[in-house]
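Visitor: Got a predicted model here, sequence first, then my questions.
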Amino acid sequence: MEKVVLAFSGGLDTTVCVKLLEEKYDLEVITACVDVGQGEEEIKKAEEMADKIGSLKHYTIDAREEFANDYISKGIKANAEYEGYPLSTALARPLIAQKIIEIAEEENATAIAHGCTGKGNDQFRFEAVILSMSDLKIIAPIRELNLTRSEEIQYAKDHGLPLSSDKTYSIDENIWGRSIEGGNLEDPANEPSEEIYEWTASYKDSKDEPEKVIIEFEEGVPIAINGEMMGLIELINKANEIAGFNGVGRVDMIENRIIGLKSREIYEVPGAKLLIAAHKALEELVLTTDEIRFKELMSTIYADLVYRAMWQEPLREDLDQAIDNMQQRVSGKVSLKLFKGSIAPLTRESPFSLHDIDDISFEDKQTDQREVEGMIKHHALQAAKYQKLNK
């Protein structure tokens, strides 16, 4: 019998997929969970669920370090925010897909399966990588059988499949962020309840006094918080904790999905918001005017490529090279004030600063202010001629 490797979380969709792949596709199912920081509880849940439903074999792949150092670091350097929120789920999917391919090749499987529906973004993100990096067949049981969520639940009950929980919402989590969707959140007219949030304090429960935090960067990557050097994973976890306590990082938005649907999405990205805000503040100090303007364009394009499942697109690699070149000078420290969900830069310092206090000071006598008069006369010269002709 041929084998298939299923990207497995232990949730409703992937649990149902195991039985569907056996029953409808006549395949032996190997389940695989890639750990990108969704938490020990979720990893354990996937392992226990795989055992309960009797998958042929289950893999747990620890990819947290790789995710932080090879993906999140790029997201920070690029300031990768899509429609205003730092990308987390989209940034992890290419890595997960690559790890699933490696398992499939090791197991001599003929196909890879996922539990994505036909309405979301993840089907694109998984399949784009699989198609570009392998010749394996792709199976998407939920999409191919056109199943609704209620039909999945009934199928699970009919086949005696254990359901991991009765959660109303669909939640995806990694070390860079949490996404919450589904249930009554689908209607933008419904106010989200406080129970959906786990990483961030509400305005009422956040600290009543501002907190100052100092982030240090080396070539665009954060390396220390409040003077304490640490690895990127530890630093992200610390940033999540500090920012979350101060109510930073809640995003409630109407998002434009790849297939054109508008979707109400809620994100918790406290550490990402803090680190990207600090990174942008440092770039303002060390990059030239033209670099900053072009970087804003590159950031928008970069985030759009990642969101739209174009991680394999050569333009993304080209942008990485251009951004890395700029980031050689993005080293230094930024202090920020966090208070009731807000972030405000307080100080910036860098050995590569283009700001010269002597040049900008009102007390400067080295610069002859009169020299600018000739420049002013020729500034907007064509616009002045146009206005005179109009009269």
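Guide: Okay, I see it.

Visitor: C-alpha only now, for contacts and for neighbours.
Guide: Noted.

Visitor: Chain neighbours aside, what residue packs nearest to residue 178?
Guide: Setting aside the residues directly before and after it, residue 178 is nearest to residue 268 in space (CA to CA, 6 or more residues apart in numbering), at 5.1 Å.

Visitor: With residue 198 as the reference, measure out to the one you found.
Guide: Look at residue 268 and residue 198: by CA to CA, to the nearest Å, they are 8 Å apart.

Visitor: Then residue 383?
Guide: For residue 383, the distance to residue 198 (CA to CA) stands at 55 Å.

Visitor: Roughly how far does the residue nearest to residue 178 sit from residue 211?
Guide: Residue 268 is 19 Å from residue 211, by CA to CA.

Visitor: Pick out whichever of those two has more residues nearby.
Guide: Ranked by neighbour count (other CA atoms under 10 Å), residue 268 and residue 211 place residue 268 first, with 29 against 16.

Visitor: isn't that one right up against residue 199?
Guide: Yes: Residue 268 is in contact with residue 199 according to CA atoms under 8 Å; the separation is 6.6 Å.

Visitor: Residue 31 belongs to a strand?
Guide: Yes: judged by DSSP: H, G, I helix; E, B strand; the rest coil, residue 31 forms part of a strand.

Visitor: Is there a neighbour count for it? I'd like the number.
Guide: By other CA under 10 Å, the residues close to residue 31 number 30.

Visitor: coming back round to it: contacts only, for the residue nearest to residue 178.
Guide: Neighbouring residues of residue 268 by CA atoms under 8 Å, 6 or more residues apart in numbering: 177, 178, 179, 197, 199, 200, 249, 250, 251.

Visitor: Compare the residues you listed and tell me which is most surrounded.
Guide: residue 249 (26 neighbours).

Visitor: mind checking how far residue 26 is from residue 143?
Guide: Applying CA to CA to residue 26 and residue 143 gives a distance of 17 Å.

Visitor: Just list the residues touching residue 136, thanks.
Guide: By CA under 8 Å, 6+ apart, the contact set of residue 136 is 110, 111, 112, 130.

Visitor: The structure to be compared is supplied as follows:
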Amino acid sequence: MSDINKVVLAYSGGLDTSVILKWLQDKYQCEVVTFTADLGQGEEVEPARAKAQSLGIKEIYIEDLREEFARDFVFPMFRANAIYEGEYLLGTSIARPLIAKRLVEIAAQTGAQAVSHGATGKGNDQVRFELGAYGLNPNIKVIAPWREWDLLSRQKLLDYADQHGIPVEMKQGKKSPYSMDANLLHISYEGGILEDPWAEAEESMWRWSVAPETAPDKPTYLELTYEKGDIVAINGETMSPATVMSYLNKVAGENGIGRLDIVENRYVGMKSRGCYETPAGTVMLRAHRAIESLTLDREVAHLKDELMPRYASLIYNGYWWAPERKMMQTMIDASQQTVNGDVRIKLYKGNVIVVGRRSATDSLFDESMATFEDDAGAYDQKDAEGFIKLNALRLKIAGKKR
């Protein structure tokens, strides 16, 4: 990559990416452009500007992408009810395609030949960043320092920082033992005692939620309004996608909702134990399925459920920008045209309980047919006999052969 004279780095301002910034300058003798995204991680991103400036960076991009993240990535994913391996709500996975998109766009704006990230060679994120970058710009070059350098421990990174005058906050203080990633959808925890899948996570680790056993004794009721599969209002108050998620994170977290402890299968082949807090996502998934149960045709709903694991795997493995994900999204979005109405939920000690759903325009629930009372001829129960006999025909034939 001797032809690289400018690279765009996904920059957080932390130890890893600050070392990467200096390493890129030294190793590739190139100009570095930094890009820092606010995806709702709950931490101030502006200090990254001063840090980058102190390291000689002239082109610094710091962007608030919370609304774009919620509107164009999280909400479309939840229209599909996407969940990986039956549990994981894809909080880290869905953030990577947006970061890849902006890295490539900034590279085009600044004339950079390459992009760079701080993902390690063991994880999923390297795949997600790079598949996204190549899918959006086939000619882009990618520099992944963790696959090139020998700084393979925290101590080596600290030593490198000392040697090159890179400031490291809290270098002598107590450090969280966990590797964490946060955005509007979730916060994840890996490493430390979590590397033993038998060890219970420490209560002090969790940041966004109270323990279910210490949550309020009184339930919280919410009414979510849906338009075309997306939440547009809570308790009658219109909200933007990012505001919806911020509100639900707060209220659901206060009720002990959203904790998850799983061992998942990484795309690169290894198993990994991680803990997640996804308060808003937990509510959104439960409520969306509730409004769909009222407004979606049976076969449409079942087809969505059949395709969902494939859709979720595409996102987990980094194929957001792939043609098959886009094709599936078109189908999913078409199914949501009738997903309109309200869902009433009760939040109580770690539980999301659906207590009501309604749709004035698109409900397929016919009370005159479903009733256990006199249906006044809306459904002729005698018709069921022929229906059963025809469906039993092949079973009866096979039974006679036995």
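Guide: It's in. The structure displayed is predicted, hence computed values, not measured ones.

Visitor: Give the equivalent position in structure 2 for the residue nearest to residue 178 of structure 1.
Guide: Superposed on structure 2 with TM-score structural alignment, residue 268 of structure 1 falls opposite residue 277.

Visitor: burial count for the counterpart of residue 308 of structure 1 in structure 2?
Guide: Under the alignment by TM-score structural alignment, residue 308 of structure 1 pairs with residue 317 in structure 2. If you count neighbours by other CA under 10 Å, residue 317 of structure 2 ends up with 17.

Visitor: Quick check, residue 317 of structure 2 in contact with residue 129.
Guide: No: in this structure, residue 317 of structure 2 is not within contact of residue 129 by CA under 8 Å, at 10.2 Å.

Visitor: Mind telling me what residue 94 of structure 2 corresponds to in structure 1?
Guide: Counting by TM-score structural alignment, the partner of residue 94 of structure 2 is residue 91.

Visitor: cool, residue 337 of structure 2 as well?
Guide: Checking TM-score structural alignment: residue 337 of structure 2 goes with residue 328.

Visitor: if we can go back for a sec, ok, so of the contacts of residue 268 of structure 1, who is nearest residue 273 of structure 1?
Guide: residue 249 (5.9 Å; CA to CA).

Visitor: check contacts around the equivalent of the closest one over in structure 2.
Guide: In structure 2, the residue matched to residue 249 of structure 1 (TM-score structural alignment) is residue 258. The contact partners of residue 258 of structure 2, taken as CA under 8 Å, 6+ apart, are 209, 252, 276, 277, 278, 279, 280, 281, 282, 350.

Visitor: Against residue 37 of structure 2, how distant is the nearest residue in space to residue 258 of structure 2 that is not next to it in sequence?
Guide: Once flanking residues are discounted, residue 258 of structure 2 sits nearest to residue 279: 4.0 Å by CA to CA, 6+ apart. Plainly put, residue 279 of structure 2 is 22 Å away from residue 37 of structure 2 if you go by CA to CA.

Visitor: quick one, which of those two is more surrounded?
Guide: Taking other CA under 10 Å, residue 279 of structure 2 and residue 37 do not tie; residue 279 has more neighbours (31 against 21).

Visitor: what about the more buried one, distance to residue 299 of structure 2?
Guide: 30 Å.

Visitor: Repeat that for residue 317 of structure 2.
Guide: 28 Å.

Visitor: hey, where'd the helices end up in structure 2?
Guide: For structure 2, the helices defined by DSSP state H cover 15-28, 47-54, 66-69, 75-79, 96-110, 125-136, 154-163, 241-254, 279-295, 298-316, 323-335, 367-370, 383-401.

Visitor: Run the chain-centre distance for the third one.
Guide: Read it as helix 66-69 of structure 2. From the chain centre to the centre of helix 66-69 of structure 2 is a distance of 12 Å (CA atoms, centre = their mean, to the nearest Å).

Visitor: In structure 1, which residue range corresponds to that helix?
Guide: With TM-score structural alignment as the criterion, helix 66-69 of structure 2 aligns to 64-67.

Visitor: tally of neighbours for residue 39 of structure 2?
Guide: For residue 39 of structure 2, the neighbour count with other CA under 10 Å is 24.

Visitor: What sits closest to the aligned residue in structure 2 for residue 358 of structure 1 if chain neighbours are left out?
Guide: Matched across to structure 2, residue 358 of structure 1 falls on residue 368, judged by TM-score structural alignment. Residue nearest to residue 368 of structure 2 in three dimensions, not counting chain neighbours: residue 375, with 5.5 Å by CA to CA, 6+ apart.

Visitor: do the same with residue 333 of structure 1
Guide: residue 216 (4.3 Å).

Visitor: cool, and residue 95 of structure 1?
Guide: Using CA to CA, 6+ apart and skipping the chain neighbours, the partner closest in space to residue 95 of structure 1 is residue 67 (7.1 Å).

Visitor: The one you found: neighbour count?
Guide: Based on other CA under 10 Å, the number of other residues close to residue 67 of structure 1 is 25.

Visitor: tell me the contacts of it?
Guide: The contact partners of residue 67 of structure 1, by CA under 8 Å, 6+ apart, come to 36, 92, 95.

Visitor: Is the first one in contact with residue 63, as I believe?
Guide: Spelled out, that is residue 36 of structure 1. Yes: using CA under 8 Å, residue 36 of structure 1 is in contact with residue 63, at 5.5 Å.

Visitor: sorry, back to before: mind checking which of the contacts of residue 258 of structure 2 are buried?
Guide: Buried members of the contacts of residue 258 of structure 2, scored by 16 or more other CA atoms under 10 Å, are 209, 252, 276, 277, 278, 279, 280, 281, 282, 350.

Visitor: Closest one of the residues you listed to residue 24 of structure 2?
Guide: Checking those one by one against residue 24 of structure 2 (CA to CA), the nearest turns out to be residue 276, at 32.2 Å.

Visitor: rewinding a little: so can I have JSON lines of the contacts of residue 268 of structure 1 showing distance to residue 321 of structure 1?
Guide: Converted to JSON lines, those look like this (distance: CA to CA, whole Å):
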{"residue": "177", "distance to residue 321 of structure 1": "25"}
{"residue": "178", "distance to residue 321 of structure 1": "29"}
{"residue": "179", "distance to residue 321 of structure 1": "29"}
{"residue": "197", "distance to residue 321 of structure 1": "37"}
{"residue": "199", "distance to residue 321 of structure 1": "33"}
{"residue": "200", "distance to residue 321 of structure 1": "34"}
{"residue": "249", "distance to residue 321 of structure 1": "29"}
{"residue": "250", "distance to residue 321 of structure 1": "31"}
{"residue": "251", "distance to residue 321 of structure 1": "30"}
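
Visitor: Thanks a lot, catch you later.
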